[in-house]
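**Student:** Pasting the sequence and the predicted coordinates here, then a few questions.
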Amino acid sequence: MELNVSTASQGGHAVVTATGELDLYTAPRLQAALAGLLRDQADHIVVDLSGVEFCDSTGMNVLLAAMKRLKEQGGSLELAAPRPAVKRILQVTGLDTVFTVTEAAPVLDAG
């Protein structure tokens, strides 16, 4: 399965939308998108997981590393709308207490 990643930015806020499976083979795509936003000095990144059907430890590590770097820059990372399978991984690993997780998919203002 593929992983499609798209980003949208507005001011210092950015939304990363991932769809598909986030695993050892596809995680570099998400990592590259997040690294680009970090370079662009985004101060708040929301990762929309509503289209992610599977996420393994590699995917979680990419999200953790991005959150750590963003916090070091004074920013924040939020996970939005994880599907039940991804939510279960967050709960089993205890990462649901590390990440800010919201139920609703993110919306950037149209202007």
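**Tutor:** Yep, it's here.

**Student:** contacts and neighbour counts: CA atoms only from here.
**Tutor:** Fine.

**Student:** buried stuff in stretch 33-52?
**Tutor:** 34-35, 37-38, 42-52 (16 or more other Cα atoms under 10 Å).

**Student:** let's bring in a second model and compare:
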Amino acid sequence: MSKGLPGPTASGSSRPDDPIMWLRCAILGDVTRVAVAGEVDLSNAHLLTELLESVATRTPLVAVDLSEVTFFGAYGTDALVRARRLLADRGGRLTLCRPAPVVRRVLDVTGTLAGFEVVDAPAPPNGHGRSARPVTIVRAGS
């Protein structure tokens, strides 16, 4: 690894242009399904926050599928807590569908797991069969 490049991510990728998180969103009637895959950390959790805040006004239920998350940091916890609060303020609900063990552990350690409705079943299907959209962090000057 050359000097000045970031070290490998939690998944082992050392290429700075490799996407580390994928997001997929579908609105089906009164349910919004958000699927998250890969790593949720300081560099990208704001994208999850923005997506969840955006869809919180569209349907009364947001189901977040976290089954394919491989790394989950404190900023991911903050994104989920903020979305849950925003939905509750508007009379809606946020459910966590099949959270990966790493997600459960972080939410449990931070004392926030009990505040979430956790469903150990898949989120409602997205109905489109499209693959997740990779999210690549673009740094200024790149």
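**Tutor:** Noted; the coordinates are in hand. Please read all numbers here as calculations on a predicted model, not as lab measurements.

**Student:** Can you calculate the TM-score here?
**Tutor:** Superposed pair, TM-score by TM-score structural alignment, normalised by the length of structure 1: 0.90. Supporting alignment: 109 aligned residues with a Cα RMSD of 1.5 Å.

**Student:** picking that back up, quick check, nearest of the buried residues of stretch 33-52 of structure 1 to Gly20 of structure 1?
**Tutor:** Val52 (4.9 Å; Cα to Cα).

**Student:** okay, now the counterpart of Arg85 of structure 2 in structure 1: neighbour count?
**Tutor:** Residue mapping for Arg85 of structure 2 onto structure 1 gives Lys68, with TM-score structural alignment as the criterion. Using other Cα atoms under 10 Å, Lys68 of structure 1 is surrounded by 14 other residues.

**Student:** Relative to Thr19 of structure 1, how far out is Lys68 of structure 1?
**Tutor:** For Lys68 of structure 1, the distance to Thr19 of structure 1 (Cα to Cα, to the nearest Å) stands at 23 Å.

**Student:** ok, now which ones touch the alignment partner in structure 1 of Thr59 of structure 2?
**Tutor:** Aligned by TM-score structural alignment, Thr59 of structure 2 pairs with Ala42 of structure 1. Residues near Ala42 of structure 1 by Cα atoms under 8 Å, 6 or more residues apart in numbering: 11-14, 75.

**Student:** Residues contacting the host helix or strand of Ala65 of structure 1, please?
**Tutor:** Element membership for Ala65 of structure 1, per DSSP states H and E: helix 57-72. Helix 57-72 of structure 1 is contacted from outside by 22-24, 27, 30-31, 34-35, 38, 43-44, 76-77, using Cα under 8 Å, 6+ apart.

**Student:** what's around the equivalent of Gln10 of structure 1 over in structure 2, how many residues?
**Tutor:** In structure 2, Gln10 of structure 1 lines up with Leu28, judged by TM-score structural alignment. If you count neighbours by other Cα under 10 Å, Leu28 of structure 2 ends up with 13.

**Student:** how about the nearest residue to Leu28 of structure 2 once chain neighbours are set aside, what does it touch?
**Tutor:** Nearest residue to Leu28 of structure 2, sequence neighbours excluded (Cα to Cα, 6 or more residues apart in numbering): Asn126, at 7.2 Å. By Cα under 8 Å, 6+ apart, the contact set of Asn126 of structure 2 is 25-28, 33.
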